[in-house]
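[1] need the 3D shape of this:
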Amino acid sequence: MYGDSGYSGMTKRPEVKSDEHLSKMEFRTNVRPSSIKVPDTYQGIQWERDIENRKSSTRCKVEHPFLIVKRQFGYARVAYLGLAKNFHRFNVLFASANMIMCARAGRLREFCGA
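    Down below sits the predicted model:
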């Protein structure tokens, strides 16, 4: 599970330790930027900062469609995942969000069939 540095102590919480499902999950949380120790004179590649950047990039790519569905389509309420109609509604919402993201990126031709 990806999260920002606010979730850094998630594995130490008692409700996570006691839950069988949550205790087996791998939490990939970013460390706080102040905890990355690099000397000022270092000129090479900063691997730790690059790894944290990639974690943030993955989390951002996952969260962006949810932002579109909630803000632009106004679908911010809770729905039951077990119902078939909600499953189809989510499929349509996220397919539409993908189309909006492709249109913003200038890749609308892929959906038009040209």
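[2] from here on, contacts and neighbour counts on C-alpha atoms
    Noted.
[3] next one: Ile68 from Arg32, what distance?
    28 Å (C-alpha to C-alpha, to the nearest Å).
[4] looking at those two, which is more packed in?
    Neighbours were tallied for Ile68 and for Arg32 using other C-alpha atoms under 10 Å; the higher tally belongs to Ile68 (19 against 12).
[5] the more buried one reaches Ala97, doesn't it?
    Yes. Taking C-alpha atoms under 8 Å as the definition, Ile68 is a contact partner of Ala97 at 6.1 Å.
[6] how about this one, so we can line them up?
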Amino acid sequence: DAGYTGVEKRSGHADREVIWQVAARRSTYKMLDKRSALYKAKRKIEKAKAQVRAKVEPPFRVIKRQFGYTKVRFRGLVRNTAQLVTLFALSNLWMARRHLLASAGEVRL
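    Model (predicted):
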């Protein structure tokens, strides 16, 4: 996400040893030759990040759009965690509903 670019340089994260998985900007590729080994290695890394992101984003979309869960009201760590776990379980069922209904003999959307 573009909002996280430069996060490793921010003062709050200076003392942390974290590998940040932030997408690279296009300008980093424009400086490199497309046939260089560094360019190809960076493209492979970005492809791996995009594949992870593609698998993680749909459940969040279901939770936000279908269930209307956009803002979190703090009710304690245990309750918030329980609610999120329940929402992610329901989002898995929501995304698999066509397969589940087809195997049961009903096809409704």
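[7] please state their TM-score.
    Here the superposed chains carry a TM-score of 0.67, computed using TM-score structural alignment, normalised by the length of structure 2; 99 aligned residues with a C-alpha RMSD of 3.0 Å.
[8] burial of Leu67 of structure 1, as a residue count?
    Under the criterion other C-alpha under 10 Å, the count of neighbours that Leu67 of structure 1 has is 15.
[9] got it, and Ile63 of structure 2?
    Neighbour tally, Ile63 of structure 2, other C-alpha under 10 Å: 19.
[10] can you classify Arg35 of structure 2 as helix, strand or coil?
    Here Arg35 of structure 2 takes the coil state, with states given by DSSP: H, G, I helix; E, B strand; the rest coil.
[11] so the aligned residue in structure 1 for Ala89 of structure 2, which of the three states?
    In structure 1, the residue matched to Ala89 of structure 2 (TM-score structural alignment) is Ala95. Classification of Ala95 of structure 1 by three-state DSSP places it in helix.
[12] mind listing what's buried in the strand or helix carrying Gln51 of structure 2?
    Following DSSP states H and E, one finds Gln51 of structure 2 within helix 37-61. Within helix 37-61 of structure 2, the residues that count as buried by 16 or more other C-alpha atoms under 10 Å are Tyr39, Pro59.
[13] again, but for stretch 21-31 of structure 1
    Neighbour count says stretch 21-31 of structure 1 has Ser23, Phe27, Arg28, Thr29, Asn30, Val31 buried, by 16+ other C-alpha under 10 Å.
[14] for those, which one is nearest Ser57 of structure 1?
    Asn30 (11.0 Å; C-alpha to C-alpha).
[15] so who does that closest one touch?
    Gly3, Asp4, Ser5, Ser8, Glu52, Lys55, Ser56 (C-alpha atoms under 8 Å, 6 or more residues apart in numbering).
[16] which residue in structure 2 lines up with the fifth one?
    Read that as Glu52 of structure 1. Glu52 of structure 1 maps onto Glu46 in structure 2, by TM-score structural alignment.
[17] the nearest residue to that match once chain neighbours are set aside and Lys42 of structure 2, how far apart?
    Excluding its sequence neighbours, the residue lying closest to Glu46 of structure 2 (C-alpha to C-alpha, 6 or more residues apart in numbering) is Ala23, at 6.6 Å. For Ala23 of structure 2, the distance to Lys42 of structure 2 equals 11 Å [C-alpha to C-alpha].
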